[in-house]
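A.B. asks: only geometry, no sequence info:
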């Protein structure tokens, strides 16, 4: 899969323009598990829409296994299985009927055995004859995954596949997708659950305002940040100079520390401010820490942007 200098500009009313993508270039090798990360509005879904043929790039080219998505669109789309963000379904059919119809779109006959396997692997076997309207949101999302996989595509694109779903589905889905990836399927994942990307993706590209700001192996991204993280729980307010740099989730506080000396300085400042600390631990920065660093000020100096090819 190749994105070559892809740009996309939308026109607003009154003649103004909005640039969604600016010269995005990178390759995804066959068999890779690749992560595409970025904040809301960074251009991830626009890029996937161009890949899927739902939108046309203003300039640049996109190809899937050598098939241009514009000039050779039929072959390109047959190579793709895409799980969209939105819950899109036909309310007039059962789960099994939906998958049989999807098979027919790609000219796949006698697909019952694979449909049965998908229903089993995605926890849908007992819902096979249920009407799509009767399913919960999480079950509908499972059906979307099955639809994307029903024609056995060599390239699987997952656009926020676990948004708003339960833990069971997340674990079931990732075990199944990881197995397909080991069998040779290429996987492109966008997600806001960065622990998923860290655990699954061998290589990651990060988008910011329509541009690639980081592109590297996941291990290199994690190794490229020099600091550790001081993590603890507290019910007390942090002093202003620490509050401005802390990542706070409920009672959990995380502070970056560059070395043992800074860890001691932070602890001393917390004691001085009479901040009561619970469950203190010191660990390495995770992908979320790296992501926030890059979004705030560019890639770590030790992680160069890889060449697009």
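C.D. replies: Good, I have the coordinates. The structure displayed is predicted, hence computed values, not measured ones. Numbers count the residues shown, from 1 in each chain.
A.B. asks: alpha carbons only for contacts and neighbour counts from here, please
C.D. replies: OK.
A.B. asks: from what I can see residue 56 touches residue 46, true?
C.D. replies: No: between residue 56 and residue 46 no contact is recorded; they are 9.5 Å apart, counting by CA atoms under 8 Å.
A.B. asks: go through whichever strand or helix holds residue 220 and flag the buried ones.
C.D. replies: Using DSSP states H and E, the element containing residue 220 is helix 218-223. Neighbour counts over helix 218-223 (16 or more other CA atoms under 10 Å) mark 218, 221-223 as buried.
A.B. asks: then this one, side by side with the first:
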């Protein structure tokens, strides 16, 4: 079995009486994008800052490429690149100056020109940091995390504050970086981001790991119910509801019928994976043609609901989260 490049075992971190990270354990394989997913205040940033040797743990062990980052943080300085959530540069420094400055901190830095090309920054090499867009600043922060030629890179809340187009462009860049051979720890509170990018992940809530696995595997482990949503015009809605209610009472593949809140004309039908094959013939037999038919796809939000019993709010910050730990 391939040796993990990152190993976190029973990690614990407190701030006075507040527990920020509680018995967190995970391992990261070479060459993967590994996600640390959870709402704001869950303990994600504290976890990776402790892993990087930037905070002292109160318990547990953390290793990067076999080195204990708590006992000897300097041992991983040239192996680990870190893009922190609130890192910032002086407004007057240019992109090229920042890369050259950071390159001087390492014995074997990457080629700044290659990083500029990799991250689509070549044309901005002489632009000052304060004049960069949000997406350009994030790309520069990735470049600075990679300038030391690290084997592992931590990217913390990489796309917070970006518009949807810039966020998706940044996702493409993260995959491009992974393809160069860098193992990536991606800290995020965006479910869609984790589903798109992560090979495997842990979901952290209130400082504890509540789920771990591949995004598709975690979703597949949920119950096997499926939901089909149909939408009708006003005059067809009541007859369709009556047909589907009878179907739920008689058909073994249909277990429930409901009307989603705030969506006029929609009817949600829940059942086994074959529920669609029950709904369509029943509506056809009654000569009822819906304006729209769609199946509801499970997501990591459903996983979060299943393991915590509450809905996922990416802007939520639990009252028990430690002060100073914003994610």
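C.D. replies: Here it is on my side, so go on. Computed from a predicted model, the values in this text were never measured in an experiment.
A.B. asks: returning to what we had before: where in structure 2 does the helix holding residue 220 of structure 1 fall?
C.D. replies: Counting by TM-score structural alignment, helix 218-223 of structure 1 pairs with residues 215-220 of structure 2.
A.B. asks: do a quick rundown of the helices in structure 1.
C.D. replies: In structure 1, helices defined by DSSP state H lie at 44-52, 73-78, 95-105, 112-121, 137-149, 167-182, 194-200, 218-223, 240-243, 260-272, 287-297, listed in chain order.
A.B. asks: how close does the third one sit to structure 2?
C.D. replies: This means helix 95-105 of structure 1. Following the fit onto structure 2, the mean deviation recorded for helix 95-105 of structure 1 is 0.8 Å by mean CA distance after the TM-score superposition for structure 1.
A.B. asks: residues contacting the match of helix 218-223 of structure 1, please?
C.D. replies: Stretch 215-220 of structure 2 is contacted by residues 194-195, 198-201, 211-212, 298-300, 302-303 when judged by CA atoms under 8 Å, 6 or more residues apart in numbering.
A.B. asks: average distance between it and structure 1?
C.D. replies: Mean for stretch 215-220 of structure 2 is 1.8 Å (mean CA distance after the TM-score superposition for structure 1).
A.B. asks: just give the nearest non-adjacent residue to the most centrally placed residue in structure 2, would you?
C.D. replies: Centroid check for structure 2 by CA atoms, centre = their mean gives residue 194 as the closest residue, at 2.8 Å. Counting by CA to CA, 6 or more residues apart in numbering, residue 194 of structure 2 lies nearest to residue 35, which is 6.3 Å off, once chain neighbours are set aside.
A.B. asks: residues contacting the one you found?
C.D. replies: Contacts for residue 35 of structure 2 (CA under 8 Å, 6+ apart) come out as 185-188, 194, 198-202.
A.B. asks: at 10 Å instead, please
C.D. replies: For residue 35 of structure 2, the contacting residues are 28, 44, 154-155, 184-189, 193-195, 197-203, 212-215, by CA atoms under 10 Å, 6 or more residues apart in numbering.
A.B. asks: now, of those residues, which are buried?
C.D. replies: With burial judged by 16+ other CA under 10 Å, the buried subset of the contacts of residue 35 of structure 2 is 28, 44, 154-155, 184-189, 193-195, 197-203, 212-215.
A.B. asks: how about the buried residues of helix 218-223 of structure 1 in TSV, adding distance to residue 263 of structure 1?
C.D. replies: TSV is the format used below for the buried residues of helix 218-223 of structure 1 (distance: CA to CA, whole Å):
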residue	distance to residue 263 of structure 1
218	26
221	22
222	20
223	19
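A.B. asks: which two among those are spaced furthest apart?
C.D. replies: Pairwise distances across those (CA to CA) peak at 8.6 Å, for the pair 218 and 223.
A.B. asks: where's the match of helix 218-223 of structure 1 relative to the chain centroid, distance-wise?
C.D. replies: Relative to its chain's centre, stretch 215-220 of structure 2 lies at 14 Å (CA atoms, centre = their mean, to the nearest Å).
A.B. asks: what of stretch 127-142 of structure 2?
C.D. replies: On CA atoms, centre = their mean, the centre of stretch 127-142 of structure 2 falls 22 Å from the chain's centre.
A.B. asks: before we move on, back to that, and the buried residues of helix 218-223 of structure 1, which is closest to residue 249 of structure 1?
C.D. replies: residue 222 (21.4 Å).
A.B. asks: alright, that wraps it up for me.
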